[in-house]
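**Student:** have a look; sequence and predicted model below, questions after that.
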Amino acid sequence: MKKFFLVSLALIGFALTTEAQVISDNAIGLRMGDSDGFGAEISYQRALGENNRLEVDLGWRDGNNYDGFKLAGLYQWVFPLDGGFNWYVGAGGGIGSFSVNTPGEDITDTFIFAAGDIGIEYDFEIPLLISLDFRPEIGFGEDNYNNNDLDFDIALSIRYQF
């Protein structure tokens, strides 16, 4: 039993250390979605190691009575699942600004935010990457209208890898 345990532990350790690179050096594309309204972000990913990367997103948000921009940076850990599928988790933050235009109310504010990220992606045989992620964000700013709360950002992304 002791030999079986040691051999199993060695095989698991070998399998974890022989894992191939699962991410490309660079990827650029669009991240589309938002929690309330439609937003699009230009998204860039840069590999920092075999299974770690940095993602930077510059986006525009548009809702019923507001518009704004947001710059986000996230450090991500990528884990292979099966075939071309990977899942990833990350943390980071950013800065943004918004304007609210309603009858009798005109508010503009700049804010910072902290964010988490979890998602799943598929890496095609061609240099194309598609992903779906969930990014909870909490904002900190002067105005309590739209940024000092928890926001659940869900998005679909498509990126070209190079």
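**Tutor:** Yep, it's here.
**Student:** use CA for all of it now, contacts and neighbours both
**Tutor:** Noted.
**Student:** please give me every residue in contact with the residue nearest in space to the middle of the chain.
**Tutor:** By Cα atoms, centre = their mean, the mean C-alpha position of the chain lies nearest to D117, the distance being 5.0 Å. Applying Cα atoms under 8 Å, 6 or more residues apart in numbering, we find D117 in contact with 74, 76, 88-91, 133-136.
**Student:** helix or strand for I118, just tell me which one.
**Tutor:** strand 105-123 (DSSP states H and E).
**Student:** and after that strand, which helix or strand comes next?
**Tutor:** Taking DSSP H and E, what comes next after strand 105-123 is strand 128-141.
**Student:** take this one as well and set it beside the first:
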Amino acid sequence: MKKLFLLAAFLTGATFFSNMQAQTIADNAIGLRLGGGDGIGAEVSYQRALGGDNNRLELDLGWRNDNNFDAFKLTGLYQWVWNIDGGFNWYAGVGGGIGSVDVHPEWKDRWDDSTFLFVAGDIGIEYNFDIPLMLSLDLRPEIGFYNDDSVLNDFAPDVALGLRYQF
């Protein structure tokens, strides 16, 4: 009886795992990632599927013109994608990037210009519509390496809504 139970559990798990891997992701997707983490704001986002697996590379370029500073940030993430059901997927990833902050002259006494590096994680959920459109919601915590007088914080929990065209 114990062997039969273990066999049934194994077969159920194997079936579940194979169904999770059955969903394929689009070869390419481009769009916007709208968030507010650490003052950078909206990002142009590009995703590229890697090989036959459900893995992909995401590149995001964000910029901001503000009353206090101008900034840009380039992010690269490696993501693993798993199917939940139908068009719903969840994903997780790791990566990092580089950025620059140019503080306006009237704020130079308070903050310094800086170029920075950061590491990032990523976890989110997405829905692939029947048309070539994908909607996502993700959390990207980032840990930055800035100078002591930067306008940015060392830790930034970035929550964003993504809208991408798939091709």
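**Tutor:** Sure, I can see it. All figures in this text were calculated on a predicted structure; none of them were measured in a lab.
**Student:** just the buried residues of the strand holding I118 of the first structure, please?
**Tutor:** Neighbour-count burial for strand 105-123 of the first structure, with 16 or more other Cα atoms under 10 Å as criterion, is recorded at 109-123.
**Student:** can I get the contacts of D117 of the first structure in JSON lines with neighbour count and distance to G33 of the first structure?
**Tutor:** Rendered in JSON lines, the data for the contacts of D117 of the first structure read as follows (neighbours: other Cα atoms under 10 Å; distance: Cα to Cα, whole Å):
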{"residue": "L74", "neighbour count": "21", "distance to G33 of the first structure": "17"}
{"residue": "Q76", "neighbour count": "22", "distance to G33 of the first structure": "19"}
{"residue": "Y88", "neighbour count": "19", "distance to G33 of the first structure": "18"}
{"residue": "V89", "neighbour count": "19", "distance to G33 of the first structure": "18"}
{"residue": "G90", "neighbour count": "20", "distance to G33 of the first structure": "18"}
{"residue": "A91", "neighbour count": "18", "distance to G33 of the first structure": "19"}
{"residue": "D133", "neighbour count": "20", "distance to G33 of the first structure": "10"}
{"residue": "F134", "neighbour count": "18", "distance to G33 of the first structure": "10"}
{"residue": "R135", "neighbour count": "20", "distance to G33 of the first structure": "11"}
{"residue": "P136", "neighbour count": "17", "distance to G33 of the first structure": "13"}
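**Student:** redo the residues you listed as JSON lines? Include distance to D36 of the first structure.
**Tutor:** Below are the contacts of D117 of the first structure laid out as JSON lines (distance: Cα to Cα, whole Å):
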{"residue": "L74", "distance to D36 of the first structure": "21"}
{"residue": "Q76", "distance to D36 of the first structure": "25"}
{"residue": "Y88", "distance to D36 of the first structure": "24"}
{"residue": "V89", "distance to D36 of the first structure": "23"}
{"residue": "G90", "distance to D36 of the first structure": "22"}
{"residue": "A91", "distance to D36 of the first structure": "22"}
{"residue": "D133", "distance to D36 of the first structure": "16"}
{"residue": "F134", "distance to D36 of the first structure": "14"}
{"residue": "R135", "distance to D36 of the first structure": "13"}
{"residue": "P136", "distance to D36 of the first structure": "13"}
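**Student:** between these, which sits nearest N101 of the first structure?
**Tutor:** P136 (25.1 Å; Cα to Cα).
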